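> Sharing a model prediction with you, sequence too.
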Amino acid sequence: MARFWVCVAGAGFFLAFLVLHSRFCRSPVLRNFTFAVSWRAEEILYRLDVDWPKHPEYFTGATFCAAVDSLNGLVYVAQRGDNIPKILVFTEDGYFLRAWNYTVDSPHGIFAASTQYEQSVWITDVGSDFMILWLHGENGTGPAKFNIPHSVTLDSAGRVWVADRGNKRIQVFDKDTGEWLGAWNNCFTEEGPSAVRFTPDGKYLIVAQLNLSRLSVVAAPPVGSIGECSVISTIQLADQVLPHLLEVDRKTGAVYVAEIGAKQVQKYVPLNSYVTPFGS
């Protein structure tokens, strides 16, 4: 069994121990780990769905990314390795549906953009040819320059948020004009962000830090002001889990984390009603 430690801090401190007969005992990376998860007592926003997926044995390579097709209730996982299926498809409940290995070499990122008329999946493949869709800035450390820009997302106000991993910051731009709107670096003094996504209500960003094996829930700023980064809650994963990229379900608010160290994808479910899905 994997032992799951929960350290909760708030006005007072207490320690709770949970023993889970979860799939972690089947993971070669996590088999000997004790999990340390830190949250503030008043800000417990997510719980780990230990039953997702139903068939973790399909993870046979390094899981680099995940994408959610909220319209069709599908979760796509891209993994790397020799002689293995590169794309796995699960239901949101965790049941394995199918896999494919056609035309994909070394997937790095994946995004589902389905409509009611067509299912569409976009994959960044660092081993093949590519097409530039949006380009801004150049290599460097100043404003609007980058060092390993690792993840990009949009908010409802038309701002582009870039996880500038090598420079230990998130930079923000206007989608249409390309104007630099500001940067966050006070939250990332230890390590830069590797992934960034908004919750469905747009109130928070979920940020992953790869080598720290940490997820942070960060308050989103109002329109017209970037301000300072403010961490609301953190989820500290086991050492060597290495969360690479993550995705948020636009309907349910569930967070799917692709972990290249643990060679798995984990699902975190929001506990509270702060997540208000679009269209509700």
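Arrived safely.
> C-alpha from now on. contacts and neighbour counts both.
Will do.
> Strands of the stretch 151-280 of the chain, start to end?
Per DSSP state E, counting those that start in this stretch, the stretch 151-280 of the chain carries strands over the ranges 159-164, 169-174, 180-184, 195-198, 204-209, 214-219, 231-236, 243-248, 255-259, 264-270.
> Just want the angle from the second one to strand 180-184.
In other words, strand 169-174. Here strand 169-174 runs at 160 degrees with respect to strand 180-184, directions being taken by axes from the mean of the first three to the mean of the last three Cα atoms, to 10 degrees.
> which residues sit against strand 169-174?
The set of residues that contact strand 169-174 without belonging to it, under Cα atoms under 8 Å, 6 or more residues apart in numbering, is 144, 158-164, 179-188, 192-193.
> before we go on, here's another structure to hold up against the first:
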Amino acid sequence: MSQILGHGQHRYEPLPEWGNLPSDVILGDVAGIAVDDNDRVYLFNRGDTPVVVLSQSGDLLAAWGQGIFTNPHGASIGPDQCLYLTDNFDHTVRKFTLDGKLLLEIGTAGVSSGFMSGRPFCKCTHAAISASGDIFVSDGYQNACIHKFDPRGNLLKSWGTPGSGPGEFNLPHNICCDVDGWVYVADRENSRVQVFDQNGRFETQINNMHRPSGLAITPRTCPACIVGELAPYLHVNRDFPNLGPFVTFMDQQSRVISRLNASKGPGLGAGQFLSPHSIAYDSSGDLYVGDVVDADWHAVMRESPKPEHPRRFQKLRRVADTDARTDPKSDR
């Protein structure tokens, strides 16, 4: 019997055999995951084939993107059913059709705006698209701001500075837009999600989390945040328990609704996480989580040898309330 993770209305069963890749498709770190309206799953990864498309059942549908990207980082699909891919080493956001035709490139490939410049882009991380088609980009590893573009890629507004106050950032890592137009930013090294209106006015923050990396939101008004929390990495706290890595559901009042936390602890097995960098869900409510292995392997699993072909992603099936296998205590 598989372990059931989480509790309440957010319980999940890991599916260890999901994902039928041929032997010649070897994924790198799955830095970005997106799911389209037909439940096709897009794995934006750092292997030789940057975009790998799977069916809901895990069968390979397409693979493309060779020779385009420098370091895949973030993936999202807009209301226009186009794929937006963020390359943090290349300082670009590219918009594609779902079959890989390039439609738009924001930023100049290989050209940085400069460290903490406040201008697009300096190691941008992720993009989110509003219902009206505006594009919001988190920027990023060497910047501390959000940029808003119109659907044609024209810059409309930038906001944010380095720091820990409202509207300040310490590595804005992922970004989402909800159905009401609010913008959610995973402010990773400030251990919070900040919420803004579409003009960059600070509304609130969601905290009680640790180093939010992956971020998704549930599809409703006042959504819950689905947060991929990273483990500690400093020598002074990296052995502390209950600080990740795991996937957490949080409401707008910073309360934990459910936590997917394998009893086996961190790792790359079914139901385990190492660095949950990307999160998406399909029409059934099933979750897809991508792990970045290289960045955190020695900090989190330094007692274990790194596997030759570590598992880079996994699917977790949502368990219905009536499922007899559900054990609401299994996440602790």
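Sure thing, it's come through. Keep in mind that what you see is a predicted model, and the values were worked out from it rather than measured.
> Nearest to residue 67 of the first structure, out of the strands of the stretch 151-280 of the first structure?
Closest of the strands of the stretch 151-280 of the first structure to residue 67 of the first structure is strand 243-248, at 5.7 Å (criterion: Cα to Cα).
> So which elements touch the closest one?
For strand 243-248 of the first structure, the helices and strands in contact under the criterion 3 or more Cα pairs under 8 Å, 6 or more residues apart in numbering; DSSP states H and E are strand 62-69, strand 195-198, strand 204-209, strand 255-259.
> got the residue ranges for the helices in the second structure?
In the second structure, the segments counted as helices under DSSP state H are 297-300.
> returning to what we had before: with distance to residue 244 of the first structure and mean neighbour count as new columns, can the helices and strands packed on strand 243-248 of the first structure be given to me in a markdown table?
Output for those, formatted as a markdown table (distance: least, Cα to Cα, whole Å; neighbours: other Cα atoms under 10 Å):
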| stretch | distance to residue 244 of the first structure | mean neighbour count |
| --- | --- | --- |
| strand 62-69 | 6 | 27 |
| strand 195-198 | 7 | 26 |
| strand 204-209 | 7 | 24 |
| strand 255-259 | 6 | 25 |
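> need those in CSV with distance to residue 84 of the first structure, can you?
As requested, these are exported to CSV (distance: least, Cα to Cα, whole Å):
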stretch, distance to residue 84 of the first structure
strand 62-69, 10
strand 195-198, 25
strand 204-209, 26
strand 255-259, 17
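> Of these, which is nearest residue 4 of the first structure?
Closest approach to residue 4 of the first structure among those is made by strand 255-259 (17.6 Å; Cα to Cα).
> Spell out for me which residue occupies the centre of the second structure.
residue 278 (2.5 Å; Cα atoms, centre = their mean).
> In the first structure, what sits opposite that one in the alignment?
Aligning on TM-score structural alignment places residue 278 of the second structure opposite residue 245 in the first structure.
> In the second structure, what residue corresponds to residue 121 of the first structure?
Applying TM-score structural alignment, one finds that residue 121 of the first structure aligns to residue 83 in the second structure.
> Repeat that for residue 160 of the first structure.
Aligned against the second structure - with TM-score structural alignment as the criterion - residue 160 of the first structure pairs with residue 183.
> For its match, which residues are in contact?
Taking Cα under 8 Å, 6+ apart, we find residue 183 of the second structure in contact with 175, 176, 177, 195, 196, 197, 198.
> If any of the residues you listed are buried, put those into a PyMOL selection.
To isolate the buried subset of these in PyMOL, counting by 16 or more other Cα atoms under 10 Å, use the following:
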select buried, resi 175+176+177+195+196+198
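> Can you list which of the contacts of residue 183 of the second structure carry over to the first structure?
Shared with the first structure under both residues aligned by TM-score structural alignment, their matches' Cα atoms under 8 Å, the contacts from the contacts of residue 183 of the second structure are 175, 176, 177, 195, 196, 197, 198.
> Nearest to residue 46 of the first structure among the helices and strands packed on strand 243-248 of the first structure would be which one?
Closest of those to residue 46 of the first structure is strand 255-259, at 8.7 Å (criterion: Cα to Cα).
> Contacts for the closest one, please.
The set of residues that contact strand 255-259 of the first structure without belonging to it, under Cα under 8 Å, 6+ apart, is 62-67, 77, 241-249, 264-269.
> okay, it sits on what stretch of the second structure?
When strand 255-259 of the first structure is compared against the second structure (TM-score structural alignment), it corresponds to residues 287-291.
> what's the average distance of the matching stretch to the first structure?
Taken over the aligned residues, the distance from stretch 287-291 of the second structure to the first structure averages 0.8 Å (mean Cα distance after the TM-score superposition for the first structure).
> Could you tell me how many residues sit around the corresponding residue of the second structure for residue 93 of the first structure?
Using TM-score structural alignment as the criterion, residue 93 of the first structure maps onto residue 57 of the second structure. The criterion is other Cα atoms under 10 Å. On that basis, residue 57 of the second structure has 13 neighbouring residues.
> Correct me if wrong: residue 57 of the second structure contacts residue 21.
No: taking Cα atoms under 8 Å as the contact criterion, residue 57 of the second structure and residue 21 are not neighbours in contact, 11.8 Å apart.
> In space, what's closest to residue 321 of the second structure - neighbours in sequence excluded?
Distances taken as Cα to Cα, 6 or more residues apart in numbering put residue 9 closest to residue 321 of the second structure, at 6.7 Å, once the chain neighbours are dropped.
> Against residue 261 of the first structure, how distant is residue 126 of the first structure?
With the distance defined as Cα to Cα, to the nearest Å, residue 126 of the first structure ends up 19 Å from residue 261 of the first structure.
> ok, now residue 215 of the first structure?
Distance check for residue 215 of the first structure against residue 261 of the first structure: by Cα to Cα, it reads 15 Å.
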